[in-house]
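Output the structure for:
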Amino acid sequence: MLIWIRLRWRLITLILIPLIFLPLPIIINLPQAKCGYIVIIISVYWIFEIIPLPVTSLLPLVLFPMAGVLKAETVAPLYFTDITALFFGSLAFAHAIESVNLHRRIALFVLSLVGTSTKWTMAGLMGVTAFLSMWISNTAAVSIMLPVSLAIIGEVQQQVTDLADKSQANKEATTAANEVIELNEIGVSNGHTKTRVILNASELEEQKTKVSVEVKTRFRQPWQRHDQLTVDRLHLKRFDDLRKGFLLSIAYAATIGGLASLVGTGTNVFVKGYIDETYRGTAFRVNFLNFLLFGLPVGVIMLILCWLWLQILYNRTEFFKCHTDPEDRVSQGKLKAMLVKQYKDLGKPSWNEYCVGIVFIIMILLWVTRDFGETRGWSIIFLDEKNNNKTIGDVIDVSISCQDRPAQPKLSSYPKKHENKSFVANWYMDDSTVAVLCGLLPLILPNSNPFQKNWKYESIVQWKVLVKSVSWDAIFLLGAGLSVASAFKVCI
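Below you'll find the predicted structure:
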């Protein structure tokens, strides 16, 4: 019986959850009860993944109109708003970065500059991961940096092994040298005369080798073997700690970097969509710049604290060391040489890398300079002339019913005759416009230099490949979240 239930629990839950909570909308015949009933079903399906997440995300398109909570013409546009366009554009451009391998070049370039020690290599790894996660998804940033991290871990493992072997070799050589010195000081008694036998350099080295072999094989005591096992355990534990620290640093840095930028993760985009929809018609807006001014300082502080904490947990020996040993300098040189070699193996940047890099810089500049708040940026060129006389004071005078809109923030501090004409939502261009533009350019720009001989046009990113790589699940999930938020807003 248990096996039968275990194999069919998803189907059972799929059917039972709507039936169990069905009395809620029947007994309480109100829009609030109907909305709660639908949200419970969708939440359970999401949490336990009874059906695939994108399928569950499409249920609001059916359930809300059927329950009379929202009209179909109201729900459908929520699945492709300007927020969805912003998310899609950022995903498309992130795929372009991955397709031309620009992310790996950036990562290895930074690591080759800072990779002089384990602690600074980890700092550089976290910084690059966080930066990439600001523009692409956290999962993509981790998958990008994981091979680099594994290569660094392999080099550190080799260094730890070499250090252990060298330590044991030095110990055995010291023991052998002591034995040779004792042999060199043997006295030959001749009556009352004591003749001292002195070995020359070659004889000393030969005798040293013989005694060294003898020490390794015949005269090794059990306590010496125990010391060797103890040393091996210590080095193995240090390597395990470093490996944990490097792998955790990537995961933490990707999460921290995602919250520093508006397009860093889908959660940030959803917050922007909710705020824009809730406070539509007011001066309270979220754009790329003000979110960056809020999230970037917080992300930098969190990244530094996370790095310090990982050093204390997994790399405290090197972190608190005041001076660098000669062996450590050699190990650091090998690590830096490995990173420099990997960077040089990439060769010179290709045409498509230059194109994507230039578009990347343009996209950041357009986002940052579009809107400065009180002072408009380049978006003032695309002013809506029909509503260019509406100021904040005018918008406040517009009465908004409680049924259509929740309580708005009080903006009474703004006088009606505002000297600085701060226009509210009267601009044709938005952050989503920039995202879609820069996301489409790799689909148009040529993949190779068009001035070469026998050139054949091929775009940097192919549409068929892009369709397979874009996370449509997240886009549908974003639309479902906006639909649920709108349903709550109507039912309040």
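
Only C-alpha atoms from now on, for both contacts and neighbour counts.
Fine.

give the contact list for A33.
Going by CA atoms under 8 Å, 6 or more residues apart in numbering, A33 touches 24-25.

what's the helix or strand for it?
Secondary structure here is read from DSSP states H and E; on that basis A33 sits in helix 31-48.

Give the helix, strand or coil label for the residue nearest the centre of the chain.
Within the chain, one residue has its C-alpha closest to the average C-alpha position: by CA atoms, centre = their mean, that is A254, at 2.1 Å. Classification of A254 by DSSP: H, G, I helix; E, B strand; the rest coil places it in helix.

any idea how far it lies from A141?
As defined by CA to CA, to the nearest Å, A254 lies at a distance of 6 Å from A141.

One more: L70?
For L70, the distance to A141 - CA to CA - is 38 Å.

For the residue lying closest to L292 once chain neighbours are set aside, give me its contacts.
With CA to CA, 6 or more residues apart in numbering as the criterion, L292 has its nearest non-adjacent residue at 5.4 Å, and that residue is S261. Under the criterion of CA under 8 Å, 6+ apart, the contact list for S261 reads 134-135, 268, 288, 291-292, 295-296.

10 Å - rerun?
S261 makes contacts with 131, 133-136, 268-269, 288-296, 299, as judged by CA atoms under 10 Å, 6 or more residues apart in numbering.

of these, buried ones?
131, 133-136, 268-269, 288-292, 295-296, 299 (16 or more other CA atoms under 10 Å).

Determine which two of those are furthest apart.
Distance extremes for those: the farthest pair is I136 and N290 at 19.2 Å, using CA to CA.

ok so, going back, surely the residue nearest to the centre of the chain and L146 touch.
No - counting by CA atoms under 10 Å, L146 is not a contact partner of A254; they are 11.3 Å apart.

Another for comparison:
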Amino acid sequence: MTKRILENNANKKPFMQWLFLLLGPCVMLLTCLVEPPVGMSEAAFKTAGLAFWMASWWVSEVVPIPATALLPLVISPIVDIAAIKSVAAPYAHPLIFLFLGGFLISIAMERWGLHKRIALKTMLYAGKKPSLQILAMMLVTAFLSMWMSNTATAVMMLPIALSITHLVKSSDPSNEGFGKALLLSIAYGASIGGIATLIGTPPNALMAAYLSDSYQIEIGFAEWMIVGVPLALGMLLISWIWLTKFTYKVDANVQANKRIDTKAVFSSQLKDLGLMQRAEKGVLFVFMLAAICWIFRPLLGDVTGLKISDTGIAIAAALLLFVLPANKGSDARILDWESAAKVPWGVLLLFGGGLTLASQIKSSGLADYIANMIEGASTIPLVMSILVVVALITFLTEITSNTATAAGFLPLLGPVAESVTGSPLVWVIPAAIACSCAFMMPVATPPNAIVFGSGEIKMKDMIRAGFVLNIVAIVLITLVTMTIAAQVFGF
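The predicted structure is shown next:
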């Protein structure tokens, strides 16, 4: 994840910083001193105070988001919400280790440049047509983001895109639209690609862990891909059409004799990488092995009789990278601890804090209290309720961290959805997906911020292109939830 997730938002005014810094603790203190509302237990009332405290710090980022995730370890035992053992347990949830394994595989890819080689090899075949060059950029970004951090993917793809943008500008200075469309394709491709797998983006993993912990509903890697891949492909196709045919009309704006053959650019960059090293081949082998095992895990379990888990596959793949030699006759390994230490530990802490909060919302009775309060919502048509939830989360994520949004809201949506619709999946799944579908603002997602930071994109460009895609995402997520997801997960 980007520094935005790990650092304070330094540009907030001091008054607002102090307001948000003190508001949460004051509300928490109030819940400890005042009698709870009728029908609500003391534990539930205090949990509501803790949830408000964490949400206010997560939204305002006056304290680093991962640091806020540690609050339950201190507060919950002190105010007698739960014992320290039960509070600490979710910080070691199996799905946190699934994400850890995914992080380690992606770090190995970055260390040896495999991700860049995959990108350049793909882009070699993009041809001269601007819209197809943008499609190739979007597809390769999305594919890498399925398995790597979307931040790392965007950071790696940005220099490649900028080299093309500058080349086009030097040939045809009047054609700014192509460069903007190309850069936005990276931001949108990285966010959309992450939807396709459980390890592609933190909200997906948080959703799976929450459902497993709170409702004993297990979502497998392959199961999720049945829902995530078609949705991602649909969003990619629509995003590409919107960017290249309507927003910028890149083919119409470039004269045939001024079209740039980018093959020479990519060939040069690929040549700089040199021949594929043994370490790269090793990473590719482990990556493909892990992906195959994730996809066919149920079949492998049936054939071998072994209790194979997605988490076990991820950690086994990571361990294999620590064992395999980087080069023939060398003691160096494909992955060493110095490289592994680059894991974004803050994201894993955020998972733990979110899962702990979710567990306490359920165990304290707060979930039931909230569900009973809005029983009347069951009269709203199902499709309309999903549409409203997705819209709220999509536009909320424009101004807050998508991971923090998932951590704070999924535990609240689950019990209400169960009460209103009969299944927590009906709202939790689309809400988790919506957390990754904010396309308007630079602060909405790390890829948006990275592309905006290039200086080639203005705020109005992102809002102009992103607003329509937000609306498209809201409609498409609702449709996929009502059709594919309903069939796969049986709700």
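
Assuming the best superposition, what's their TM-score?
The TM-score (TM-score structural alignment, normalised by the length of structure 2) is 0.67; 349 aligned residues with a CA RMSD of 2.1 Å.

In terms of packing, which of L70 and A141 of structure 1 has more residues around it?
Of the pair L70 of structure 1 and A141, A141 is the one with more neighbours under other CA atoms under 10 Å, namely 28 against 22.

who does the one helix or strand the more buried one maps to touch, helix- and strand-wise?
With the criterion set as DSSP H and E, the secondary-structure element containing A141 of structure 1 is helix 138-184. Packing partners of helix 138-184 of structure 1 (3 or more CA pairs under 10 Å, 6 or more residues apart in numbering; DSSP states H and E): helix 82-99, helix 102-114, helix 118-133, helix 201-217, helix 222-260, helix 326-345.

The helix or strand just after that helix aligns to what range in structure 2?
Under the assignment DSSP H and E, the closest C-terminal helix or strand after helix 138-184 of structure 1 is strand 187-190. Per the alignment by TM-score structural alignment, strand 187-190 of structure 1 matches no residues in structure 2.

now stretch 348-366 of structure 1
Under TM-score structural alignment, stretch 348-366 of structure 1 corresponds to residues 275-293 of structure 2.

swap in stretch 113-124 of structure 1?
So stretch 113-124 of structure 1 sits over residues 125-136 in structure 2, by TM-score structural alignment.

before we move on, back to that, with Q255 of structure 2 as the reference, measure out to the equivalent of the residue nearest to L292 of structure 1 over in structure 2.
Under the alignment defined by TM-score structural alignment, S261 of structure 1 corresponds to T197 in structure 2. Separation of T197 of structure 2 from Q255 of structure 2 (CA to CA) stands at 39 Å.

Likewise for L132 of structure 2?
For L132 of structure 2, the distance to Q255 of structure 2 under the criterion CA to CA works out to 15 Å.

Give me the range in structure 2 that stretch 50-66 of structure 1 lines up against.
Stretch 50-66 of structure 1 falls opposite residues 62-78 of structure 2 when the two are matched by TM-score structural alignment.

Buried residues in the matching stretch, which are they?
The neighbour-count criterion (16+ other CA under 10 Å) identifies 62-73, 75-76 as the buried residues of stretch 62-78 of structure 2.

Switch the residues you listed over to JSON lines; also include secondary structure and distance to T304 of structure 2.
Output for the buried residues of stretch 62-78 of structure 2, formatted as JSON lines (DSSP: H, G, I helix; E, B strand; the rest coil; distance: CA to CA, whole Å):
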{"residue": "V62", "secondary structure": "coil", "distance to T304 of structure 2": "51"}
{"residue": "V63", "secondary structure": "coil", "distance to T304 of structure 2": "48"}
{"residue": "P64", "secondary structure": "coil", "distance to T304 of structure 2": "45"}
{"residue": "I65", "secondary structure": "helix", "distance to T304 of structure 2": "42"}
{"residue": "P66", "secondary structure": "helix", "distance to T304 of structure 2": "40"}
{"residue": "A67", "secondary structure": "helix", "distance to T304 of structure 2": "42"}
{"residue": "T68", "secondary structure": "helix", "distance to T304 of structure 2": "43"}
{"residue": "A69", "secondary structure": "coil", "distance to T304 of structure 2": "39"}
{"residue": "L70", "secondary structure": "coil", "distance to T304 of structure 2": "40"}
{"residue": "L71", "secondary structure": "helix", "distance to T304 of structure 2": "43"}
{"residue": "P72", "secondary structure": "helix", "distance to T304 of structure 2": "41"}
{"residue": "L73", "secondary structure": "helix", "distance to T304 of structure 2": "40"}
{"residue": "I75", "secondary structure": "helix", "distance to T304 of structure 2": "45"}
{"residue": "S76", "secondary structure": "helix", "distance to T304 of structure 2": "43"}
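
what two of those are the furthest from one another?
V62 and S76 (21.1 Å).

residue contacts, the closest residue to P54 of structure 1 other than its chain neighbours?
Using CA to CA, 6+ apart and skipping residues adjacent in sequence, the residue nearest P54 of structure 1 is D473, 4.9 Å away. Residues near D473 of structure 1 by CA under 10 Å, 6+ apart: 52-57.

Repeat that for N449 of structure 1.
Taking CA under 10 Å, 6+ apart, we find N449 of structure 1 in contact with 350-352, 455-457.

can you pick the most crowded of the residues you listed?
N352 (24 neighbours).

Quick one: the helices in the stretch 351-492 of structure 1, in order.
Across the stretch 351-492 of structure 1, reading from the start of the chain, the helices by DSSP state H, counting those that start in this stretch fall at 351-369, 392-397, 431-440, 463-469, 472-491.

Can you tell me what sits against the fourth one?
Taking contacts as CA under 10 Å, 6+ apart, the residues outside helix 463-469 of structure 1 that touch it are 91-93, 95-96, 99, 440, 442-443.

Pipe these into TSV and attach neighbour count and distance to F21 of structure 1 per row.
Compiled in TSV, these are given as follows (neighbours: other CA atoms under 10 Å; distance: CA to CA, whole Å):
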residue	neighbour count	distance to F21 of structure 1
L91	26	38
A92	27	40
F93	28	43
H95	21	42
A96	27	46
S99	18	47
L440	17	45
P442	24	49
L443	19	48
